[in-house]
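A.B. asks: please find the sequence and the predicted model below.
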Amino acid sequence: MATAFYPGSFDPMTNGHLDVVLQALNIADRLVLGIGINAGKKPLFEFEERADFLRRAVAENLPQRTRDLSVVAFQGLAIDAARKNGAGMIIRGLRDSTDFAYEMQMAGMNQTMAPDIQTVFLPAMALSRPISATLVRQVAAMGGDVERFVPDFVAAALRAKFQR
């Protein structure tokens, strides 16, 4: 049984994240979404909200795979969290060449530390490539419309966070 670990902050979850999650579920029997927790940072959404967004998105898009998905919090190295959760691969989404250069360095480090865990790069679909959680937060904070970049329930949660 192939288990994959997809780490990220998912703050907020975007359509780009969803694209990668759905692709990962095509190549893994089980997918663990690891929400990174950094005590030094204050996220926009709490862990449980982000976990609910991820679960709901999968339930709406691949309802038959919801039992193959779990969401966990982790601190520290993603490679350690992957091992702890029984994953043989780490999933990383790629939007552009900047992502590729950074992710190749990370994959090299991870391979040195854990040669038994493979890094799998999944390219974002064209419509997802310009999307980043940071940009979505910034646009939402300035009152912009983010509905094309996130699932509708995430857009509603962002509107509620930034109501003026």
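C.D. replies: That came in fine, so what should we check first? Numbers count the residues shown, from 1 in each chain.

A.B. asks: rest of the way, CA atoms for contacts and neighbours
C.D. replies: OK.

A.B. asks: the closest residue to residue 120 other than its chain neighbours and residue 20, how far apart?
C.D. replies: Nearest residue to residue 120 in three dimensions, chain neighbours excluded: residue 91, at 5.0 Å (C-alpha to C-alpha, 6 or more residues apart in numbering). Distance, residue 91 to residue 20, by C-alpha to C-alpha, to the nearest Å: 8 Å.

A.B. asks: could you point out the longest helix of this protein?
C.D. replies: Assignment by DSSP state H gives helix 97-113 as the longest helix of the chain.

A.B. asks: now that helix: buried residues?
C.D. replies: Under the neighbour-count criterion of 16 or more other C-alpha atoms under 10 Å, helix 97-113 has 100, 103, 107, 110 buried.

A.B. asks: try this one next to it:
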Amino acid sequence: MAKARVALYPGTFDPITNGHLDIIARAARLADRLVVGVATNAGKGPIFTLEERTELVKAETDIIADQIGAKIEVRPFSSLLIAFAREVGAGMIVRGLRAVSDFDYEFQMAGMNYRLDPEIETVFLMASERHQFISSRFVKDIAALGGDISSFVPKLTGARTLAKLRS
């Protein structure tokens, strides 16, 4: 029996956006199991706790898993990405690219990860055209200033983001 193909899609997901969910749905089709790793990343000053982000990502990805019949697991992590990839048995790390500006950073990160473990490949997925401009940072900024974020995030995430920023 062939070894299961496990992919890891890491991120801060503060909050998870429709762009993230698009990449998750597409990545889930490339692997037998997709692990969505929710990173601690306190340096980004998240509005949601790690537990809240993990819960939201799980709620939103359970819908995708049911729709396409995929195995999607959501796990928090605070270790080195390559160490976490090894821990979950991932043979590939999935990264989404929105624009050329993402490529330089992601290219460097992929090179470093390859040096740390050449057995784990980095796979880049281009964001779908309708999601290329969406970022968690912009979503938080728009929400904080009273703007409508409903086209950028799923309904549950939108409601929780507004509640968090307006409390």
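C.D. replies: Received the coordinates, thanks. Not measured: the values here are computed from a predicted model.

A.B. asks: which of the three states applies to the aligned residue in structure 2 for the residue nearest to residue 120 of structure 1?
C.D. replies: Matched across to structure 2, residue 91 of structure 1 falls on residue 94, judged by TM-score structural alignment. Counting by DSSP: H, G, I helix; E, B strand; the rest coil, the backbone at residue 94 of structure 2 sits in strand.

A.B. asks: can you check residue 36 of structure 2 too?
C.D. replies: Secondary structure assignment for residue 36 of structure 2 (three-state DSSP): strand.

A.B. asks: what's the match for it in structure 1?
C.D. replies: Residue 36 of structure 2 maps onto residue 33 in structure 1, by TM-score structural alignment.

A.B. asks: next up, the contacts around that match.
C.D. replies: 5, 6, 7, 8, 69, 70, 71, 72 (C-alpha atoms under 8 Å, 6 or more residues apart in numbering).

A.B. asks: mean per-residue distance, whichever helix in structure 2 runs longest to structure 1?
C.D. replies: In structure 2, taking DSSP H as the definition, the longest helix is helix 50-68. Following the fit onto structure 1, the mean deviation recorded for helix 50-68 of structure 2 is 2.5 Å by mean C-alpha distance after the TM-score superposition for structure 1.

A.B. asks: in structure 1, what range does the next helix or strand after that helix match?
C.D. replies: Sequence order places strand 72-77 as the next helix or strand after helix 50-68 of structure 2, per DSSP states H and E. With TM-score structural alignment applied, strand 72-77 of structure 2 matches the range 69-74 in structure 1.

A.B. asks: tell me roughly how far the matching stretch lies from structure 2 on average.
C.D. replies: Looks like 1.4 Å for stretch 69-74 of structure 1 (mean C-alpha distance after the TM-score superposition for structure 1).

A.B. asks: skipping adjacent residues, who's closest to residue 81 of structure 1 in space?
C.D. replies: residue 74 is the one closest to residue 81 of structure 1 (C-alpha to C-alpha, 6+ apart), at 6.4 Å.
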